[in-house]
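> pasting the sequence and the predicted model now:
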Amino acid sequence: MDYELRIIADCPNSAAALDLFVQVLAAEGVEGDVVVVELGSEEQAQTLGFHGSPSFIASGMDLFPSSAAPALTCRLYRHAGGLAGLPSPEDLKAAVQRVSVRP
């Protein structure tokens, strides 16, 4: 499975998102690299169905599907206590587990 972290320039959560993704994948025993893809145009956002930075991608699929319109923007993730710029480690782990059991 291929993993990507899709970001926009100057996203304040990019470095923390990459660290989180790598840590969760390692904890799940996933080997391989996370490719960081920096989007620079609204056209790219539309083509890739990009719903904000950072986006966690497995084999081309957003691990946190969104009904928001694709756009070059920051992304927020829902937590029990509100919204944050990153998913919780538990939510990312659960998302990775969901895609790794798919046929």
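Structure's in. What do you need?

> C-alpha from now on. contacts and neighbour counts both.
OK.

> can you tell me the SS state at the spatially most central residue of the chain?
Nearest to the mean C-alpha position of the chain, counting by C-alpha atoms, centre = their mean, stands F56 at 1.5 Å. When classified by DSSP: H, G, I helix; E, B strand; the rest coil, F56 comes out as strand.

> which residue, other than its chain neighbours, is closest to it?
L5 (5.0 Å; C-alpha to C-alpha, 6 or more residues apart in numbering).

> how many neighbours does that neighbour have?
20 (other C-alpha atoms under 10 Å).

> for P89, list the residues it contacts.
Taking C-alpha atoms under 8 Å, 6 or more residues apart in numbering, we find P89 in contact with 20, 24.

> gap between it and D10?
22 Å (C-alpha to C-alpha, to the nearest Å).

> for the protein, what spans make up the strands?
Taking DSSP state E, the strands of the chain run over residues 3-8, 34-39, 55-58, 61-62, 77-79, 82-84.

> which one of these lies closest to V99?
strand 55-58 (7.5 Å; C-alpha to C-alpha).

> put this next to the previous one:
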Amino acid sequence: MKMELLHIVGCPYTDIAEANARAALDALGLGAVPIELVTIRTEEEAENTRFGGSPTILVDGVDLFPTAPVRSLVCLCQVYATESGFAGEPTQEQIEAALRGASR
């Protein structure tokens, strides 16, 4: 399994998303899976990846929380609907559920 966390420079949600993803992997017994941080710096990079906004979590190239791809770095943030309202990153529980679904 390959997990990538796509983000832009200075995204305030990157660290939290990475921590939540790590906790989810650990909870599912996948602690050996590394999380590769991929910085999206240009519109071309955004266009050539499955970048859905910062942060985007990919597993084996598939977005765990699919959205329309970002084609411009003008609109950078991805918004996640959580139990406590909208947030800049998915919760550990959401990532765990998405990983369970991805493994089917």
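Arrived safely, thanks for sending. This one's a predicted model, so the numbers in the text were calculated from it and none came from an experiment.

> quick one: TM-score?
Once the chains are laid over each other, their TM-score by TM-score structural alignment, normalised by the length of structure 1 reads 0.89; 101 aligned residues with a C-alpha RMSD of 1.4 Å.

> returning to that earlier point: isn't the residue nearest to F56 of structure 1 right up against V22?
No - with contact defined as C-alpha atoms under 8 Å, L5 of structure 1 does not reach V22; the gap is 10.0 Å.

> which residues do those two both contact?
In contact with both L5 of structure 1 and V22: V34, using C-alpha under 8 Å, 6+ apart.

> S100 of structure 1: which of the strands of structure 1 is closest?
strand 55-58 (9.1 Å).

> and the gap between A17 of structure 2 and A23 of structure 2?
In terms of C-alpha to C-alpha, A17 of structure 2 sits 10 Å off from A23 of structure 2.

> sorry, slip of the keys, the one I care about is E43 of structure 2.
Applying C-alpha to C-alpha, the value for E43 of structure 2 to A23 of structure 2 is 31 Å.

> A17 and A23 of structure 2: which is more packed in?
A direct count of neighbours by other C-alpha under 10 Å for A17 of structure 2 and A23 places A17 higher, at 23 against 19.

> so what's that one closest to, chain neighbours aside?
E89 is the one closest to A17 of structure 2 (C-alpha to C-alpha, 6+ apart), at 5.4 Å.

> what's the one you found aligned with over in structure 1?
By TM-score structural alignment, E89 of structure 2 lines up with L86 in structure 1.

> shouldn't its match be in contact with F56?
No - L86 of structure 1 is not in contact with F56 according to C-alpha under 8 Å; the separation is 9.9 Å.

> on average, how far is the lengthiest helix in structure 2 from the matching bit in structure 1?
Among the segments of structure 2 that qualify as a helix by DSSP state H, the longest is helix 14-27. Helix 14-27 of structure 2, aligned to structure 1 and superposed, deviates on average by 0.7 Å (mean C-alpha distance after the TM-score superposition for structure 1).

> pull out the buried residues from that helix.
By 16 or more other C-alpha atoms under 10 Å, the buried positions in helix 14-27 of structure 2 come out as 14, 16-18, 20-25.

> need those in JSON lines (columns: distance to G61 of structure 2).
Below are the buried residues of helix 14-27 of structure 2 laid out as JSON lines (distance: C-alpha to C-alpha, whole Å):
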{"residue": "T14", "distance to G61 of structure 2": "18"}
{"residue": "I16", "distance to G61 of structure 2": "21"}
{"residue": "A17", "distance to G61 of structure 2": "17"}
{"residue": "E18", "distance to G61 of structure 2": "17"}
{"residue": "N20", "distance to G61 of structure 2": "19"}
{"residue": "A21", "distance to G61 of structure 2": "15"}
{"residue": "R22", "distance to G61 of structure 2": "17"}
{"residue": "A23", "distance to G61 of structure 2": "20"}
{"residue": "A24", "distance to G61 of structure 2": "18"}
{"residue": "L25", "distance to G61 of structure 2": "17"}
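
> fine by me, we can end here.
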